[in-house]
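A.B. asks: Can you look at this prediction? I've put the sequence above it.
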Amino acid sequence: MNGRVDTVGNSMQKKTPPKSRSFHRFYDINGWSFVLPAVILIALFLLYPIAESLWMSLHSGRGVVTKFVGLRNVERLFNDPVFLKALSNTFIFLIVQVPIMILLSLILSSCLNQPNLKFRGFFRLAIFLPCVTSLVAYSILFKSMFALDGVINSTLLWLGIIESAIPWMTDPFWAKVMIIIAITWRWTGYNMIFYLSAMQNIDKSIYEAAKIEGVSPVRQFFFITVPLLKPTILFTSIMSTIGTLQVFDEVMNMTQGGPANETLTLSLYIYNLSFKFVPNFGYAATVSYVIVFFAAILAILQFKIAKDK
């Protein structure tokens, strides 16, 4: 009897049309009960703020006292010298710092991937440790290190590399250099971990074959390691680009955009527009979408250059 019931049940399942099964699956209460909390949280804390900030960018004013101005905030961008300065400073940090950090991360990960290197765990931890350091704490530490009578100038004077103390905080060029050094010190270890994990997944027989053929370690690095790390390099390049476009903490805590806005970034300018100057949340939202625009454009360009889908 049970066998007949099972047979009848199986035959009924086989006769159920595919569209009916997909319909019932779409309205499956158990499935939606698992997904619904995540959907609500994403809509509440991600989709709604994006839509609200986009609508806010079409207004001018502060708080709830705003008026609709349409695209006038976009027109204001091109006539705002402070915005143009912040944009140029951000791109200087991006163009200089990201390639240096990527190359340095590749070199460090290649060195720390050597099996005969002693204290590998210690070196990996020491290089990665800045990533988990408090942003405010390390920014204040760098500010004291790069002061006129700080340890950096004292060391350079003692070694005879410079004849007088470098004005890191007051000179526009050296202030940018200080910010670049700080960002590189913090995020190099972060990218190094990605490269190190990817290198450990490369088949060792490839290097053994290259070694038998007499390929030097340098050529192995550029013609074997780097090509095989192409997806990881693409990922870290995009993430580093987005992170540099959003640089805020280092500049805020070390130079506050000075001297004379020479280290002002887009993120710090958004903060100033919202809380420091006469508040204009609508214009600040417009500037924030400039970061979104350039992050998307640069990510697409990097995908195109890498020829990866």
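C.D. replies: The structure has been received and is ready for your questions. Numbering: from 1, shown residues only.

A.B. asks: alpha carbons only for contacts and neighbour counts from here, please
C.D. replies: Will do.

A.B. asks: Not counting sequence-adjacent ones, nearest residue to residue 244?
C.D. replies: Nearest in space to residue 244, with sequence neighbours left out and distances taken as CA to CA, 6 or more residues apart in numbering, is residue 94 at 5.8 Å.

A.B. asks: My guess is that neighbour contacts residue 241. True?
C.D. replies: Yes - at 6.6 Å, residue 94 and residue 241 qualify as touching, with contact defined as CA atoms under 8 Å.

A.B. asks: so is residue 164 in a helix, a strand, or just coil?
C.D. replies: coil (DSSP: H, G, I helix; E, B strand; the rest coil).

A.B. asks: Could you pull up the residues touching the closest residue to it other than its chain neighbours?
C.D. replies: In this structure, residue 164 finds its nearest non-sequential neighbour in residue 157, 7.0 Å apart by CA to CA, 6+ apart. Contacts here follow CA atoms under 8 Å, 6 or more residues apart in numbering; on that basis residue 157 touches 163, 164, 165.

A.B. asks: Ok, residue 248 next?
C.D. replies: So residue 248 contacts 265, 267, 268 (CA under 8 Å, 6+ apart).

A.B. asks: Second structure for comparison follows:
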Amino acid sequence: MSATVDEPTATKRPRGSMSPSQRRNLTGWAFLIPAAALIAIMSFWPMIQAFILSLQTGRGSNLDWAEPLWYNYQRLFQDEIFKLTLSNTFIYLIIQVPIMLILALVLANLLNNPNLRWKAFWRTAIFLPCAVSLVSYSLVFRTMFATDGFVNDALMWLHLIDSPINWLGQAGTARFVIILGLIWRWTGYNMVFYLAALQNIDASSVEAAKVDGATSWQTFWFVTVPQLKPMILLTAIMSTNGTLQLFDESFNLTRGGPAYQSMTMSHYLYEISFQRNPNVGYGSALSYVILILVAVLALIQMKVGDKRD
């Protein structure tokens, strides 16, 4: 007689119950949906409202649909003040961002030296400016570069100038003060990113370059910098976005003067939206132009900087 072996029967779930994988998915969605809803309500819905406003004209709350709907965007290209603030913003971007990132990279490389004494002190001292309030440091710079301020007194004491310079009353020098303030405040912030990346670089690659006879500069440029490209790309995108949205320095340091010569786009957006006769429709159109510039420049930087296959 042949013995029969019973096949194992699968455990059947009660009808309507969920499998473990379904429960895990449901748990994940339960945590995700509240955060996604808050982001949609607090970020995306205001963006939609701003776009709708950009298609309207009027003063205050008395708004009507523009004719044509793209009138506010068309008006931007005819606005000489907007063109001036756009050029000012790109001047800050082109001059300040490269200087700041190069200086931050050099400082991070110097402070990563294991033989450097008082490393904690130097790192803290260079990083500390970015912990200072934007308004506070802007007012300090405004006082220092006043006609009777510390900078003029020091330059006259050193016999470098014969009379005080009106730093904040001339277009070129006012822009210079803003650029100097940005470099002073944000260099240490970017330095921390580079310092963290440097400490994650494999020391064997640097030692191999030295064994092969590479100088310190060659080791830094051909070995260290290529391994920092992802971090350099990140800081470049963040710095570009921050500069395109620059407001505090323009508002607190120079008040946008003289005659809009140092005003940024975000400062102009604030002025036309909340000062004088508020025009929120035109301001919304300007805000979307800033958004498009930020997105386009970030995309270009990612395409140029990211060489991964």
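C.D. replies: Perfect, I can see it now. Treat the numbers as computed from the prediction; the structure is a model and nothing was measured.

A.B. asks: Superposed, what's their TM-score?
C.D. replies: For these two chains in superposition, a TM-score of 0.90 is obtained (TM-score structural alignment, normalised by the length of structure 1); 297 aligned residues with a CA RMSD of 2.2 Å.

A.B. asks: rewinding a little: in strands, which of the contacts of residue 248 of structure 1 fall?
C.D. replies: Per DSSP state E, strands hold no members of the contacts of residue 248 of structure 1.

A.B. asks: Are any of those buried, and if so which?
C.D. replies: For the contacts of residue 248 of structure 1, a burial check counting by 16 or more other CA atoms under 10 Å picks out 265, 267, 268.

A.B. asks: and those as JSON lines, adding distance to residue 33 of structure 1?
C.D. replies: Formatted as JSON lines, these follow (distance: CA to CA, whole Å):
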{"residue": "265", "distance to residue 33 of structure 1": "44"}
{"residue": "267", "distance to residue 33 of structure 1": "39"}
{"residue": "268", "distance to residue 33 of structure 1": "41"}
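
A.B. asks: Which positions in the helix or strand hosting the residue nearest to residue 244 of structure 1 come out as buried?
C.D. replies: Using DSSP states H and E, residue 94 of structure 1 sits in helix 81-112. For helix 81-112 of structure 1, burial by neighbour count (16+ other CA under 10 Å) applies to 83, 85-94, 97-98, 101-102, 104-106, 108-110, 112.

A.B. asks: Could you do stretch 225-236 of structure 2 as well?
C.D. replies: 227, 228, 230, 231, 232, 233, 234, 235, 236.

A.B. asks: do stretch 145-157 of structure 1 as well
C.D. replies: Those would be 145, 146, 147, 148, 152, 153, 154, for stretch 145-157 of structure 1 by 16+ other CA under 10 Å.

A.B. asks: picking that back up, and the residue nearest to residue 244 of structure 1, what's its match in structure 2?
C.D. replies: Matched across to structure 2, residue 94 of structure 1 falls on residue 93, judged by TM-score structural alignment.

A.B. asks: wait, isn't its match in contact with residue 244?
C.D. replies: Yes - counting by CA under 8 Å, residue 93 of structure 2 touches residue 244, with 7.3 Å between them.

A.B. asks: re the thing from before, any idea which helix or strand carries the residue nearest to residue 164 of structure 1?
C.D. replies: helix 151-159.

A.B. asks: Check the mean deviation of that helix from structure 2.
C.D. replies: Superposing on structure 2 and averaging over aligned pairs (mean CA distance after the TM-score superposition for structure 1), helix 151-159 of structure 1 comes out at 2.0 Å.

A.B. asks: any idea how far the residue nearest the centre of structure 2 lies from residue 119 of structure 2?
C.D. replies: In structure 2, the C-alpha nearest the mean C-alpha coordinate belongs to residue 242, at 2.8 Å (CA atoms, centre = their mean). Per CA to CA, to the nearest Å, residue 242 of structure 2 is found 29 Å from residue 119 of structure 2.

A.B. asks: cool, residue 71 of structure 2 as well?
C.D. replies: From residue 71 of structure 2 to residue 119 of structure 2 the distance is 57 Å (CA to CA).

A.B. asks: now do residue 300 of structure 2
C.D. replies: When residue 300 of structure 2 is compared with residue 119 of structure 2 (using CA to CA), they lie 36 Å apart.

A.B. asks: The two: who's more crowded?
C.D. replies: Each of residue 300 of structure 2 and residue 119 has its neighbours counted (other CA atoms under 10 Å); residue 119 has more, 15 against 12.

A.B. asks: Contacts only, for the nearest residue to that one once chain neighbours are set aside.
C.D. replies: Nearest non-adjacent residue to residue 119 of structure 2, counting by CA to CA, 6+ apart: residue 111, 6.4 Å away. When contacts are counted by CA under 8 Å, 6+ apart, residue 111 of structure 2 touches 119, 122, 123, 195.

A.B. asks: with the residues you listed in mind, which one is nearest to residue 183 of structure 2?
C.D. replies: Nearest to residue 183 of structure 2 among the contacts of residue 111 of structure 2 is residue 123, at 16.1 Å by CA to CA.
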